[in-house]
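In: Requesting a structural model of the entry that follows:
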Amino acid sequence: MHSLLGNWVPPSERSKFTAMTYSGTQLGIVVTFALGSLMCAHGFAGGWPSIFYVCGISSFIWLILWMWFVSDTPAEHKRISREEKEYIMGLLADSTHDTKKKELQVPWLEIAKSMPNYAIVVSNITCDWGLYTLLTYIPTYMNDVLKLDITTNGLFSSLPYIVFWATVFCGGWLADFFRNRKLMSTTNTRKLFDTI
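Out: This is a model prediction of the structure:
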């Protein structure tokens, strides 16, 4: 996704678009919890199997739409106008996109020895650990301790992810605000928002 966003989005708006892209995970959890609980209680194919059918079919439709509408670069896109391509390419002209491509060697050894790299790995592992722990145990807690019915359980279980979605979404806008107003450097902005 970062490569795709780097080819389409000007640097001044990348945090915002990255946040919109990745906040889709939380939005998907909200929708799946809420609709999944309804499908479990009232769905076809015996209730809970309908969740898997609907999610699978939705993912397949998303794949078809993605393949039809998305290209790696504006220059490769077949369904946008010439004016739109020129506009996007003009916005990207000042960033790292130049017409001459050069082959770069990946510095694997330096990456393996890099402490900032390990900080990113630890940050992602701990974030995902918390995310999946909540994802797994909130519905169990709502059922076993609070004794909520399945539909109410799904709605209440989705509430933390609504907050998570809003936080990620707003964080991207705020990061671009900090960066564009030169309140913080790009590196410090990214470090701050990754820490949060």
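
In: Please make it C-alpha for all contacts and neighbour counts, starting now.
Out: Will do.

In: Nearest residue to the spatially most central residue of the chain in space, please, no chain neighbours.
Out: The centre of the chain sits closest to residue 22, judged by CA atoms, centre = their mean, with a distance of 1.0 Å. In this structure, residue 22 finds its nearest non-sequential neighbour in residue 168, 7.9 Å apart by CA to CA, 6 or more residues apart in numbering.

In: how near is that neighbour to residue 17?
Out: Distance, residue 168 to residue 17, by CA to CA, to the nearest Å: 11 Å.

In: Here is a second sequence; please produce its structure as well for comparison:
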Amino acid sequence: MLAMWGQWAPPKERTRLATISFSGPYVGNVLSFPLSALLCEYGFDGGWPSVFYVFGSVGVVWFIFWVLLAHSTPADHPRISSDERNYIERSLDSENTRTKDRAKTPWFQILTSPPVWGLMIVYFCTNWGFYTLLTCIPIFLKQTLGCNNNIPIVLNGIYSSIPYVFLSLSTLLSGPLADYIRSHWLSTGVTRKLMDIVAMMSSAFFLLMCGYFGDSIPMVITFLAVSVGMGGFVAGGHSVNQPRHWGFVCRNIDGDHKHVRNHPRFHRPSSC
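Out: Next up is the predicted model:
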């Protein structure tokens, strides 16, 4: 999606557009946790196998629509208006970056770039926390809270989805909030760092608080919801810090564009 937004999102609209798409998987979590629990309890073919059949079928249908409706660039889209295409391409200065010349990828410059390493570290930290909670919250509710409270599997699914309601909302909010901050108070670079720091530090704090209220389901669910929800504000931080540059690198590796070293944003954090 970063590569897609690199070709579709005008710089002034990039944060909001990207955070809308980032919130999609989180809305999916809100729906999939209760639905998976219902399928495990009442589904066909023994219950839990039906989860894979249902979601796999939905994925196939989604893929068909994606292939038919999604296009790599505005120039490739058969139904876009000429005014919209010209607006997007002018805002991205795409005429200055389009070329068929093939050049070597500057791996040394990439691997020695401080912004690249900074993004690698922050992506590792946020993804590790996100996927750990995504896979372990239902297990935690069953094996820790469920031991004393006998939480049914359907109720477990509902409880597990609550944090992702807050995550979806915070992700949607992070885009306009980041744009407002960088338009009125702080520079883009400081805004991105601030969003990341607030999101990750607050997430860690509220997750830690769960350990002090382990016997209270309402308190644990509340702290989990706030912890996961605050993590959504990274969508206004590093998640949109490099979409155009990232897509440029990906296309360059495929040999479709000029050497990335010619890109003026490569050796410094993106100002998008």
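
In: care to give me the TM-score?
Out: The TM-score (TM-score structural alignment, normalised by the length of structure 1) is 0.87; 192 aligned residues with a CA RMSD of 2.0 Å.

In: Please, where are all the helices along the stretch 51-200 of structure 2?
Out: 82-92, 107-111, 114-140, 146-149, 153-184, 188-210 (DSSP state H, counting those that start in this stretch).

In: right, so those: which one is the most enclosed?
Out: Neighbour counts (mean count of other CA atoms under 10 Å) averaged over each of the helices of the stretch 51-200 of structure 2 peak at helix 153-184, with a mean of 21.

In: gap between that helix and the chain center?
Out: The chain centre lies 11 Å from the centre of helix 153-184 of structure 2; the measure is CA atoms, centre = their mean, to the nearest Å.

In: ok, now stretch 114-122 of structure 2?
Out: Relative to its parent chain, stretch 114-122 of structure 2 has a centroid offset of 17 Å by CA atoms, centre = their mean.

In: what separates the residue lying closest to residue 182 of structure 2 once chain neighbours are set aside from residue 178 of structure 2, distance-wise?
Out: Nearest residue to residue 182 of structure 2, sequence neighbours excluded (CA to CA, 6+ apart): residue 188, at 5.3 Å. Between residue 188 of structure 2 and residue 178 of structure 2 the distance is 8 Å, computed by CA to CA.

In: Quick one: map residue 130 of structure 2 onto structure 1.
Out: Residue pairing (TM-score structural alignment): residue 130 of structure 2 is matched to residue 131 of structure 1.

In: quick one: the residue nearest to residue 22 of structure 1 and residue 24 touch, right?
Out: No. Residue 168 of structure 1 is not in contact with residue 24 according to CA atoms under 8 Å; the separation is 9.6 Å.

In: sorry, back to before: distance of the aligned residue in structure 1 for the residue nearest to residue 182 of structure 2 relative to residue 23 of structure 1?
Out: Aligning on TM-score structural alignment places residue 188 of structure 2 opposite residue 186 in structure 1. From residue 186 of structure 1 across to residue 23 of structure 1, the span is 20 Å (CA to CA).

In: same thing with residue 108 of structure 1?
Out: Per CA to CA, residue 108 of structure 1 is found 30 Å from residue 23 of structure 1.

In: How about the contacts made by the aligned partner of residue 60 of structure 1 in structure 2?
Out: When structure 2 is aligned by TM-score structural alignment, residue 60 of structure 1 is paired with residue 60. Applying CA atoms under 8 Å, 6 or more residues apart in numbering, we find residue 60 of structure 2 in contact with no residue.

In: again with residue 146 of structure 1
Out: Contacts for residue 146 of structure 1 (CA under 8 Å, 6+ apart) come out as none.

In: for residue 153 of structure 2, same thing?
Out: Applying CA under 8 Å, 6+ apart, we find residue 153 of structure 2 in contact with 37, 38, 41.

In: same thing but 7 Å
Out: For residue 153 of structure 2, the contacting residues are residue 37, by CA atoms under 7 Å, 6 or more residues apart in numbering.

In: Residue 64 of structure 2 and residue 57 of structure 2: what is the separation?
Out: Distance, residue 64 of structure 2 to residue 57 of structure 2, using CA to CA: 11 Å.

In: again with residue 104 of structure 2
Out: Distance, residue 104 of structure 2 to residue 57 of structure 2, using CA to CA: 41 Å.

In: what do you get for residue 94 of structure 2?
Out: For residue 94 of structure 2, the distance to residue 57 of structure 2 - CA to CA - is 37 Å.

In: go on, residue 164 of structure 2?
Out: Applying CA to CA to residue 164 of structure 2 and residue 57 of structure 2 gives a distance of 23 Å.

In: what's the counterpart of residue 90 of structure 1 in structure 2?
Out: That one, residue 90 of structure 1, aligns with residue 87 by TM-score structural alignment.

In: Structure 2: which residue goes with residue 114 of structure 1?
Out: Correspondence of residue 114 of structure 1 to structure 2, assessed by TM-score structural alignment: residue 113.

In: What spatial separation is found between the aligned partner of residue 173 of structure 2 in structure 1 and residue 193 of structure 1?
Out: Alignment note: residue 173 of structure 2 maps to residue 170 in structure 1; criterion TM-score structural alignment. According to CA to CA, residue 170 of structure 1 and residue 193 of structure 1 sit 11 Å apart.

In: ok, now residue 181 of structure 1?
Out: For residue 181 of structure 1 relative to residue 193 of structure 1 (CA to CA), the value is 16 Å.

In: ok, now residue 158 of structure 1?
Out: Following CA to CA, the distance that separates residue 158 of structure 1 from residue 193 of structure 1 is 23 Å.

In: so what's the closest residue to residue 44 of structure 1 other than its chain neighbours up against?
Out: Setting aside the residues directly before and after it, residue 44 of structure 1 is nearest to residue 50 in space (CA to CA, 6+ apart), at 5.6 Å. By CA under 7 Å, 6+ apart, the contact list for residue 50 of structure 1 reads 39, 43, 44.

In: of all those, which comes closest to residue 125 of structure 1?
Out: Nearest to residue 125 of structure 1 among those, counting by CA to CA, is residue 39 at 31.5 Å.
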